[in-house]
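Colleague: build the 3D model from these lines:
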Amino acid sequence: MLTVDVHNHFAPLEIIAGARAGDGLDGLRVEVVDGQEYMVHRQGFRWPVEPAFYDLEARLAAMDERDTDVAVLSLAPTLLMYWLDDPSAAADFARLVNEALAAFAAGSGGRIVPVATLPMQDTGAAVAELRRAVTELGMKGAQIGPRMEELGLDHERVRPVLAEAARLGVPLILHPYNVGKRAGLERFYLSNLIGNPLESTVGAAHLIFGGVLDELPGLRLVLMHGGGYLPYQIGRLNHGHRVRAESKGCAHEPSAYLRRFWYDTITHAPDPLRFLVGQVGADRVVYGTDFPFDMGGGPVAEQLDGTELDDHDRALIAGGNAVDLFGLEAR
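Modeller: Just a heads-up that it's a prediction; the model follows:
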């Protein structure tokens, strides 16, 4: 059974080297605690820098250990850098990342499939970089946040990027990002435990209620972390659409758009994953791990254990859907 992990992350060695030298972009620096390197953001967030983020041999060995045939690789979302004030610096950073990731993938024998990062501060630059990444670097799509700082995905500054992805026929992975504090979620790591699924849900809701999915019928979108709360609270969105004037910006009730998205498997339990498949269909669920972050999921067999899905659905989720979604060659 082919396994394609659509949710795992990369960090360019050039960025890590700058942080190690104390001269990282946006104040990034590396600290070592008990022999473990940590990337430290000036906003307060820190995360362990595992060799698999930047070392190809370590990455391929980890894929073998997890029985992963192919990995669709995206930038660590903590490095999206949408908050940089200088749009030219953001554009330069995106080009550096995309070229580094394309080169990283080129040495993998086809086992790593790269998707781009985009300088979303500058709409024109983001559109141009998406086009370059796909047509010149051979990337299979892009990863963007479910918001662009304070702007929702239905904002007029974001829509041209979505339209270009639809025109190019490539999917966009929507991944939450956060390097500072989230009000009310400061303790217990709730900034991630609750904040990340919440951001995915809000991003999807903006796309639905803002009419973006009506405007761009060919747009393909992948929601991380099981789609956040969207599949599980869709009835509430439907009710709001019926009774609230503010929620009538879409042509159909929100549940009609559930299958406009693909959803990764990271739910951390079989019951919600089985429910997700029942809501959206096995053909809209793709295997993901969030590797090498500690909030990730395990190998595909481990994630599907207890879901009671049949072999056909398991094969779709493990890799078949991703082959179709990202236009991969079947192995």
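Colleague: could you use CA atoms for every contact and neighbour count after this?
Modeller: Noted.
Colleague: got the contact list for Val115?
Modeller: Residues in contact with Val115, defined by CA atoms under 8 Å, 6 or more residues apart in numbering, are 72-74, 98, 139-143.
Colleague: rerun at 6 Å
Modeller: Neighbouring residues of Val115 by CA atoms under 6 Å, 6 or more residues apart in numbering: 74, 139-142.
Colleague: again with Leu328
Modeller: Neighbouring residues of Leu328 by CA under 6 Å, 6+ apart: there are none.
Colleague: quick one: it from Thr289, how far?
Modeller: Distance of Leu328 to Thr289, given as CA to CA, to the nearest Å: 19 Å.
Colleague: could you report the neighbour count for Glu308?
Modeller: 12 (other CA atoms under 10 Å).
Colleague: give me the element the closest residue to it other than its chain neighbours is part of.
Modeller: In space, and not counting its chain neighbours, Glu308 is closest to Arg274: 7.7 Å by CA to CA, 6 or more residues apart in numbering. Using DSSP states H and E, Arg274 falls within helix 270-280.
Colleague: other residues contacting that helix?
Modeller: Contacting residues not belonging to helix 270-280 are listed as 259, 306-307 [CA under 6 Å, 6+ apart].
Colleague: flag every buried residue along it.
Modeller: By neighbour count on 16 or more other CA atoms under 10 Å, the buried set for helix 270-280 is 270, 272-274, 276-277, 279-280.
Colleague: out of the residues you listed, which comes closest to Ala11?
Modeller: Leu273 (28.8 Å; CA to CA).
Colleague: that closest one and Asp5, how far apart?
Modeller: Separation of Leu273 from Asp5 (CA to CA): 16 Å.
Colleague: give me the distance from the helix ranked longest in the chain to the chain's centre.
Modeller: In the chain, with assignment by DSSP state H, the single longest helix is helix 87-106. Centroid separation between helix 87-106 and its chain, computed with CA atoms, centre = their mean, to the nearest Å, is 17 Å.
Colleague: which strands or helices does the helix or strand following it pack on?
Modeller: For helix 87-106, the succeeding helix or strand toward the C-terminus, using DSSP H and E, is strand 112-114. If you count contacts as 3 or more CA pairs under 6 Å, 6 or more residues apart in numbering; DSSP states H and E, strand 112-114 packs onto strand 70-75.
Colleague: what's the neighbour count on Asp311?
Modeller: Neighbours of Asp311 (other CA under 10 Å): 10.
Colleague: next one: Leu84
Modeller: Neighbours of Leu84 (other CA under 10 Å): 14.
Colleague: with adjacent residues omitted, what lies nearest to it?
Modeller: Counting by CA to CA, 6+ apart, Ala90 is the residue found nearest to Leu84 once chain neighbours are left out, at 6.4 Å.
Colleague: this one as well, want them side by side:
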Amino acid sequence: MNATSGISVFDVHHHVGDASGALGLPPEEAPDPEAYAALELVKRIEIMDAGGIDQAAVIPGHGYLRPNGHADTQAVNDKIAAYRNATPNRFPVAIGIVEPRDGEISLGELERAAGPLGLVGMSFHTRFQGVSLDNHWVNTYVGAMGELGLLPVVHALDETAEESLWKVGLLASRHPDLTMLVLDGYSTHEGTKHCGHLAATYPNLVFDCSLSYNFDFIANHVRQHGAHRYVYGTDLYSWPLGQRISHILGQLLESDLSDDDKIAIAGANARQLFGLEPS
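Modeller: Below you'll find the model as predicted:
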């Protein structure tokens, strides 16, 4: 519960995993896995407590190494499910990864994610995955996810061609009856404007607030398209890369939106999206 507002806050966008691979650091600078894992969880919860975050959805980092191909992806999904299971009161849901370059074999991983692993969705971050968001296999997986009850989670850093927001719109148009969660769309000024267009055009898209530099832009979109289209997210990575909660939460709670809208965006929408509360 946020101490200032009394609003329960759910963060839809936490990445878990050693960030050295994503940062391109040499192996000798990577931490010891076991020691790091124990410290990382403690630090993450400290950061959440200090920032007024009650719960979060966890997603593996997409910069993991894959010398063993599909088996490495399966191991990443196993680990994120275990992370959720270890502290379910703070991390009640986990989102996995599926790799488009694995082609048809990843369809089985979607079934495993929806079944034994109990994941709520699968994440695409194509700038790390060697394909573009309009890739055939991304589209194929999203269709299969709809049948399995998995939420497509799409990273959309518009500054990189692989994740251009127009490709998010293309994906949304191909699956108009399937809700999708768009992450990082508000990370640039042009992306912010484009997200407003996407929200107006594709009612099946829900947007997080991560990487936005000013909530005022998002507040305008909330007034135009409805609070139900927006959720709170931070893109918090594993410590020490992430050390504090984004300033956006404070701006959301201090905005002139209605209390009902603030409650919805801060946490209620996310809990409905992930099936934690009835819609």
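Colleague: overlay the chains and give the TM-score.
Modeller: Here the TM-score for the pair of chains, by TM-score structural alignment, normalised by the length of the second structure, is 0.78; 262 aligned residues with a CA RMSD of 3.5 Å.
Colleague: sorry, back to before: the helix holding Arg274 of the first structure vs the second structure, mean deviation?
Modeller: Following superposition, helix 270-280 of the first structure is found to deviate from the second structure by 2.6 Å on average (mean CA distance after the TM-score superposition for the first structure).
Colleague: got the contact list for the helix or strand following that helix?
Modeller: Once helix 270-280 of the first structure ends, the next helix or strand along the chain (criterion: DSSP H and E) is strand 285-286. Residues from elsewhere that reach strand 285-286 of the first structure (CA under 6 Å, 6+ apart): 262-264, 317.
Colleague: show me what the residue nearest to Leu84 of the first structure lines up with in the second structure.
Modeller: In the second structure, the residue matched to Ala90 of the first structure (TM-score structural alignment) is Gly69.
Colleague: how about His175 of the first structure?
Modeller: Using TM-score structural alignment, His175 of the first structure sits opposite His155 in the second structure.
Colleague: next, Val42 of the second structure: secondary structure please.
Modeller: helix (DSSP: H, G, I helix; E, B strand; the rest coil).
Colleague: from Met48 of the second structure, how far off is it?
Modeller: Counting by CA to CA, the separation of Val42 of the second structure from Met48 of the second structure is 10 Å.
Colleague: looking at these two, which one has more neighbours?
Modeller: Higher neighbour count among Val42 of the second structure and Met48: Met48, with 20 against 11, using other CA under 10 Å.
Colleague: next, the equivalent of that one over in the first structure: secondary structure please.
Modeller: Under the alignment (TM-score structural alignment), Met48 of the second structure maps onto Met63 of the first structure. Counting by three-state DSSP, the backbone at Met63 of the first structure sits in helix.
Colleague: relative to Ile95 of the second structure, how far out is Val58 of the second structure?
Modeller: 6 Å.
Colleague: ok, Ala227 of the second structure next?
Modeller: Distance of Ala227 of the second structure to Ile95 of the second structure, given as CA to CA: 23 Å.
Colleague: what does His175 of the second structure give?
Modeller: 20 Å.
Colleague: kindly report the same for Leu170 of the second structure.
Modeller: 23 Å.
Colleague: just to revisit the earlier point, any of the contacts of strand 285-286 of the first structure buried? List them.
Modeller: Judged by 16+ other CA under 10 Å, buried ones among the contacts of strand 285-286 of the first structure: 262-264, 317.
Colleague: tabulate those residues (TSV), appending secondary structure and distance to Val32 of the first structure.
Modeller: Output for these, formatted as TSV (DSSP: H, G, I helix; E, B strand; the rest coil; distance: CA to CA, whole Å):
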residue	secondary structure	distance to Val32 of the first structure
Trp262	strand	38
Tyr263	strand	35
Asp264	strand	32
Ile317	helix	38
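Colleague: redo those residues as a markdown table? Include distance to Gln233 of the first structure.
Modeller: As requested, those are exported to a markdown table (distance: CA to CA, whole Å):
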| residue | distance to Gln233 of the first structure |
| --- | --- |
| Trp262 | 17 |
| Tyr263 | 15 |
| Asp264 | 17 |
| Ile317 | 23 |
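Colleague: for burial, what's the neighbour tally of the residue in the second structure that Asp313 of the first structure lines up against?
Modeller: Superposed on the second structure with TM-score structural alignment, Asp313 of the first structure falls opposite Asp261. Neighbourhood size, Asp261 of the second structure [other CA under 10 Å]: 21.
Colleague: residues touching Asp261 of the second structure, list them.
Modeller: Ala227.
Colleague: burial count for the match of His175 of the first structure?
Modeller: Neighbourhood size, His155 of the second structure [other CA under 10 Å]: 21.
Colleague: helices of the first structure, start to end?
Modeller: 13-20, 56-65, 87-106, 123-135, 159-168, 190-193, 195-209, 212-215, 234-243, 270-280, 300-304, 311-315, 321-326.
Colleague: buried deepest among those, which one?
Modeller: Mean neighbour count (mean count of other CA atoms under 10 Å) peaks for helix 195-209 among those, with a mean of 22.
Colleague: do you know how far Ala94 of the first structure is from Pro119 of the first structure?
Modeller: Using CA to CA, one gets 6 Å for the distance from Ala94 of the first structure to Pro119 of the first structure.
Colleague: could you do Asp290 of the first structure as well?
Modeller: 22 Å.
Colleague: more neighbours: the two, which one.
Modeller: Set Asp290 of the first structure next to Pro119 and count neighbours by other CA under 10 Å: Pro119 wins out with 29 against 22.
Colleague: quick one: map the more buried one onto the second structure.
Modeller: Aligned by TM-score structural alignment, Pro119 of the first structure pairs with Glu99 of the second structure.
Colleague: and what of Thr3 of the first structure?
Modeller: Counting by TM-score structural alignment, Thr3 of the first structure corresponds to Val9 in the second structure.
Colleague: which ones are touching that match?
Modeller: Contacts of Val9 of the second structure were listed using CA under 6 Å, 6+ apart, and they are 53-54, 266-267.
Colleague: again with Arg220 of the first structure
Modeller: For Arg220 of the first structure, the contacting residues are Pro171, by CA under 6 Å, 6+ apart.
Colleague: now do it against Pro160 of the first structure, distance only.
Modeller: 14 Å.
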